[in-house]
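S.K.: Sharing a sequence plus its predicted fold:
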Amino acid sequence: MQKLSVIAAAAALLAGCTMEPHYQRPAAPVSQDFPQGGVYATQPGATGNSGQPGRSANGVAATDIGWRDFFVDPRLQQLVEIALKNNRDLRVSVLNVEAARAQYQITRSALFPAVDAVGKDSRTRVPRDLQTTPNNPYSLYNVGLQASWEIDFWGRIRSLKDQALAQYLSTAQARKAAEISLVSQVADQYLTMLADDDLLKVTQDTLKTAQDSYNITKAQFDTGTGTELDVRQAQTVVENAQADLQSQMRARAQAENALVLLIGEPLPADLPQGLPLDSQNLLADIPEGLPSDLLTRRPDIMEAEQNLLAANANIGAARAAFFPKVSLTAAFGTESLSLGGLFKAGTAAWSFAPQITMPIFEGGANIANLDLAHVQKRIEIANYEKAIQSAFREVADGLAARGTYDQQIQALQRSTFANQRGLDLSELRYKNGVDSYLPVLAAQTSLYSAQRSLVAARLGRETNLVDLYRALGGGWIEHAGETPRPADAPVDYGAASAPAAASAPAATAG
């Protein structure tokens, strides 16, 4: 047993030794700053989309703004709350974290000795010349404890543990990214429904106006004061509006179906009254910060870095495979030729069997595994850099859109007013016999197009603000000022929840 103590002490001294390469975070392959000038130079302040004073973020970063503070529509707030409880994709993400936690604990357990209670009964026959017992064949009964332990001199098991830990943390960040994405998806889909409602109203108003014009031209034709050409021109507007109405009704129903899928249940009947599309009053002046801030604010980037750390740790395990494996097996118990004599005096037995296994010829497997580990690390470096580039592009796109939508909407509002005034004048001239019906037709078509473009621009502005909030890392906390949850925090889903007693791994830093 003294030898075992010496070996255990040596193992303890080498416990921190691994062959993992020194990790160095790759440089961010993007500019040090977001684009400047042009469309980026006209970022909005705390104003609504109509130029009226609105709410301000007051310089607070997106990650510190709760989604209940970003959204003011009570109906949307409740829909987000329902989705966070019911969405099945998010539930799978949480369960994946539980699975990764269990896998980490399985891998980590290999660092400790395994102790088992063993009971055996063996029947043996030996050659007569080697016989030492009165019976041949004879039975041998054994009961006791058996322990086995691989001493991790070269850090192979430790590297595998580090790899499993990084994979667990990566899965936790993936869950966080999924939750943030769900918040923005619900908001985008809800805003799309509001836009569909506005388009339906525009189309219905256009259809009513067109129908009234058609009735007038038809009556004039029936009395001989109008032409069939005017009737047919008026009819085209009616039929086109009728076709658009059916299309908009279909789009509205499908948008609601998509929202139902996101929240995981039918729309509740007791939802609070919502706000119209042009009154959402989202925070439009959230500061973008620097591209380097995204490394700590975007969970998808942190997920990619944890995958890179896992690949780096795997290299250590592949390197350690070239060196000897030292394992200890020990047993202590009682042994007897008869079952009844197992616990009599003089039946104590023990064994101690150190073993060293040195790889000599593996058919190139160890070399190939090391080459594969290096290739996988290069792949994860590329994935990490791509995650940074994608995040940079999402924020830059959002800033470009945020710098142009307000002016676009204001121009479309003026265009809509001008088209409405043009239609009124065209109808007046037609009724007084100054012009044919063609100018009226053109004015109706132009107004309808301008109204649809205005709704689309309003939707684009609101969804862009939501997506920019997500791209900057917002949506993880519910209320501004609260302490963010850990990415691997358990979630209570009631009867379908993940086990509330599950805890994070004992070690989270390597």
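M.R.: All right, it came through fine.

S.K.: C-alpha only now, for contacts and for neighbours.
M.R.: Will do.

S.K.: which helix is the longest one in this protein?
M.R.: helix 156-222 (DSSP state H).

S.K.: Check which helices and strands the helix or strand just after it is in contact with.
M.R.: Remark: after helix 156-222, the chain's next helix or strand is helix 228-263, criterion DSSP states H and E. With contacts defined as 3 or more CA pairs under 8 Å, 6 or more residues apart in numbering; DSSP states H and E, the packing partners of helix 228-263 are helix 74-86, helix 156-222, helix 438-471.

S.K.: Help me confirm that Pro486 is found in a strand?
M.R.: No. Assessed by DSSP: H, G, I helix; E, B strand; the rest coil, Pro486 does not belong to a strand; its assignment is coil.

S.K.: Contacts only, for it.
M.R.: Contacts for Pro486 were tallied using CA atoms under 8 Å, 6 or more residues apart in numbering; there are none.

S.K.: which stretches of the stretch 1-150 of the chain form strands?
M.R.: 114-124, 138-151 (DSSP state E, counting those that start in this stretch).

S.K.: Dump the helices and strands packed on helix 228-263 to a markdown table, plus distance to Asp397 and mean neighbour count.
M.R.: Shown next, in a markdown table, are the helices and strands packed on helix 228-263 (distance: least, CA to CA, whole Å; neighbours: other CA atoms under 10 Å):
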| stretch | distance to Asp397 | mean neighbour count |
| --- | --- | --- |
| helix 74-86 | 25 | 19 |
| helix 156-222 | 16 | 22 |
| helix 438-471 | 9 | 21 |
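
S.K.: wouldn't Ser170 be in contact with Gln306 here?
M.R.: Yes. If you go by CA atoms under 8 Å, Ser170 and Gln306 touch, sitting 5.1 Å apart.

S.K.: quick check, Ile477 in a helix?
M.R.: No. Read with three-state DSSP, Ile477 is coil and lies in no helix.

S.K.: Nearest spatial neighbour of it, chain-adjacent residues omitted?
M.R.: Gly66 (4.9 Å; CA to CA, 6 or more residues apart in numbering).

S.K.: ok, that neighbour touching Arg470?
M.R.: No. Applying CA under 8 Å as the test, Gly66 and Arg470 come out as separate, 11.4 Å apart.

S.K.: which one of the helices and strands packed on helix 228-263 lies closest to Lys377?
M.R.: Lys377 sits nearest to helix 156-222 of all the helices and strands packed on helix 228-263, at 11.9 Å, using CA to CA.

S.K.: let's bring in a second model and compare:
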Amino acid sequence: MTKFLTILAASLALAGCASMAPTYERPAAPVAPQWPVPQAGTAEAKAADLGWREFFTDLRLQSLIEQALANNRDLRVAVLNVERAQAQYGVQRADRLPTVNAGAGQTATRAPGGTITRQYTATLGVSAYELDLFGRVKSLNDAALQQYLATDDARRSAQISLIAQVAGSYLTLAADQERLRLAEQTLLARQDGLRLTQRLQGAGVASTLDLRQAEIAAEQAQTDLASLTAQVAQDRNALALLVGQPVGAEQLPVTGTSAPVTRQAELSAGLPSDVLLTRPDVQQAERTLQAANASIGAARAAFFPRISLTASAGTASNELDGLFRSGSGLWTFMPQVSLPIFDAGRNSANLKIAQVDRDIAVAQYEKSIQSAFRDVADALAQRATIGQQVASQQRLVAQTQDALRLAEARFRQGVDDRLATLDAQRTLYAAEQGLINARLAQQVNRVTLYKALGGGQAGTQSAS
């Protein structure tokens, strides 16, 4: 037994060899060193340092996000993928250590004369353990580790995306509810206008054309009301799908787009080199690249001899009670060497595949950086002007409200026909819808920028 343990220890010492994988170097980021939109110096917080509870201030939205993180099926699949990748890594890591098995047996033999002899054995052995002299097993282990970590990065990316999707769906529902209320108010106003026109037409003041135009305006408002009623129901269904369970009435937004659901302080964009590399989707692409780089080491090691050991030690005796007596010990030691001589170019082709996979991973990593850069740049570009759009739209609503008031007064005085009033009503309706759209865009832009800058990572679990 002592000899067996000595052989096993020596084998483990020989197996501790370095990988033949190329030295990994992170590719240079193929993007500009600065964002294309200059940043103001008033930004105070980094998105990556803000947990989602700190960034989203609306309590109803916080409740929905919490439920989505617990019940969303896509996120659940992402979590299970991490567990599966972790188990696969455990399987691969086990190849770096020998598998030791204990065995006990009996062999009975009957001779032609009727004599029966028995042989009892008890052994402890290692079967086909590969000495990793050229780092093949280590490279495969390194690749499996990076694939596992990449899966966890994918899980974190899915979680951040889910948080942003729930917030966006919540804001869309709030905006459509506000549009529905506007449509209801518009329908009531146009029905009042229709009744007024009917009275004036009966008195001979308004023409039949005026009446038809008022009827058309009322029907258009009725159509918008029906369409928006269906849209609000669809928004609720979309939100329920993200949350993973039915959404109660107490969780629906009670205010429109004018009430903020996030922190109002501007987020700091930082430098691209600092921001982009912390995003989990970029980290996932780099993990995939590192796994491909490690696979090259395994492909290179295939050109060299592969040494495996099978060894066992134990005792044997013709009698069961004699198994552990002095002089009953036995051991076997069977090293095997496999040297590739002719493989019809298989190893060379496998190495080429590994190298091309690495080049593909480099291109995908660079593309992920470029896509992340564009996400942030687009959000910053919109942030730079969205405040002006909202302010301009507010002024437009105020101006069209005044224009409608003047048009109605002129119609009652008989100065203008009904067409001027209807035009003013349609203009105001469009301006109020535009204000809802602008406010929604402003709120969604905050959420989009938070996600693009890697927000939502604070407080989340990461692979170790």
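M.R.: Right, received. Where do you want to start? Not measured: the values here are computed from a predicted model.

S.K.: Report the TM-score for the pair.
M.R.: Aligned and superposed, the two chains score 0.92 in TM-score terms (TM-score structural alignment, normalised by the length of structure 2); 461 aligned residues with a CA RMSD of 2.7 Å.

S.K.: quick one: buried residues of stretch 394-414 of structure 2?
M.R.: By neighbour count on 16 or more other CA atoms under 10 Å, the buried set for stretch 394-414 of structure 2 is 394, 396-397, 400-401, 403-404, 407-408, 410-411.

S.K.: Going by distance to Ala354 of structure 2, which of those wins?
M.R.: Nearest to Ala354 of structure 2 among the buried residues of stretch 394-414 of structure 2, with distances taken as CA to CA, is Gln394, at 59.0 Å.

S.K.: Give the aligned equivalent of the closest one in structure 1.
M.R.: When structure 1 is aligned by TM-score structural alignment, Gln394 of structure 2 is paired with Gln413.

S.K.: and that match, that's in a helix?
M.R.: Yes. Judged by three-state DSSP, Gln413 of structure 1 forms part of a helix.

S.K.: Quick check: it vs Gln451 of structure 1, distance?
M.R.: Here the criterion is CA to CA, to the nearest Å. By it, Gln413 of structure 1 lies 8 Å from Gln451 of structure 1.

S.K.: mind giving me CSV with the buried residues of stretch 394-414 of structure 2 and columns for distance to Ala108 of structure 2 and secondary structure?
M.R.: Below are the buried residues of stretch 394-414 of structure 2 laid out as CSV (distance: CA to CA, whole Å; DSSP: H, G, I helix; E, B strand; the rest coil):
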residue, distance to Ala108 of structure 2, secondary structure
Gln394, 98, helix
Leu396, 102, helix
Val397, 101, helix
Thr400, 105, helix
Gln401, 106, helix
Ala403, 110, helix
Leu404, 109, helix
Ala407, 113, helix
Glu408, 113, helix
Arg410, 118, helix
Phe411, 117, helix
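
S.K.: JSON lines for those residues, including distance to Ala15 of structure 2?
M.R.: Formatted as JSON lines, the buried residues of stretch 394-414 of structure 2 follow (distance: CA to CA, whole Å):
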{"residue": "Gln394", "distance to Ala15 of structure 2": "73"}
{"residue": "Leu396", "distance to Ala15 of structure 2": "76"}
{"residue": "Val397", "distance to Ala15 of structure 2": "77"}
{"residue": "Thr400", "distance to Ala15 of structure 2": "81"}
{"residue": "Gln401", "distance to Ala15 of structure 2": "82"}
{"residue": "Ala403", "distance to Ala15 of structure 2": "86"}
{"residue": "Leu404", "distance to Ala15 of structure 2": "86"}
{"residue": "Ala407", "distance to Ala15 of structure 2": "91"}
{"residue": "Glu408", "distance to Ala15 of structure 2": "92"}
{"residue": "Arg410", "distance to Ala15 of structure 2": "96"}
{"residue": "Phe411", "distance to Ala15 of structure 2": "96"}
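
S.K.: how near is the most centrally placed residue in structure 1 to Gly475 of structure 1?
M.R.: In structure 1, the C-alpha nearest the mean C-alpha coordinate belongs to Ala178, at 2.3 Å (CA atoms, centre = their mean). Distance, Ala178 of structure 1 to Gly475 of structure 1, using CA to CA: 10 Å.

S.K.: Please apply the same query to Met193 of structure 1.
M.R.: From Met193 of structure 1 to Gly475 of structure 1 the distance is 21 Å (CA to CA).

S.K.: Glu81 of structure 1 now?
M.R.: Glu81 of structure 1 is 12 Å from Gly475 of structure 1, by CA to CA.

S.K.: what does Asn366 of structure 1 give?
M.R.: 45 Å.

S.K.: Settle it for me: which of the two has more neighbours?
M.R.: Gly475 (28 against 17; other CA atoms under 10 Å).

S.K.: To which residue of structure 2 is that one aligned?
M.R.: Match for Gly475 of structure 1 (TM-score structural alignment): Gly456.

S.K.: Please apply the same query to Asp244 of structure 1.
M.R.: For Asp244 of structure 1, the residue aligned by TM-score structural alignment is Asp224.

S.K.: now the helices and strands packed on helix 228-263 of structure 1 in TSV, with distance to Met1 of structure 1?
M.R.: As requested, those are arranged in TSV below (distance: least, CA to CA, whole Å):
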stretch	distance to Met1 of structure 1
helix 74-86	56
helix 156-222	25
helix 438-471	60
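
S.K.: Which one of the ones you listed lies nearest to Ser327 of structure 1?
M.R.: helix 156-222 (12.4 Å).

S.K.: Tell me the residues of structure 2 aligned with that closest one.
M.R.: Here helix 156-222 of structure 1 aligns to structure 2 at residues 136-202, judged by TM-score structural alignment.

S.K.: Mean distance between the matching stretch and structure 1 after superposition?
M.R.: Compared with structure 1 after the fit, stretch 136-202 of structure 2 shows a mean deviation of 0.9 Å (mean CA distance after the TM-score superposition for structure 1).
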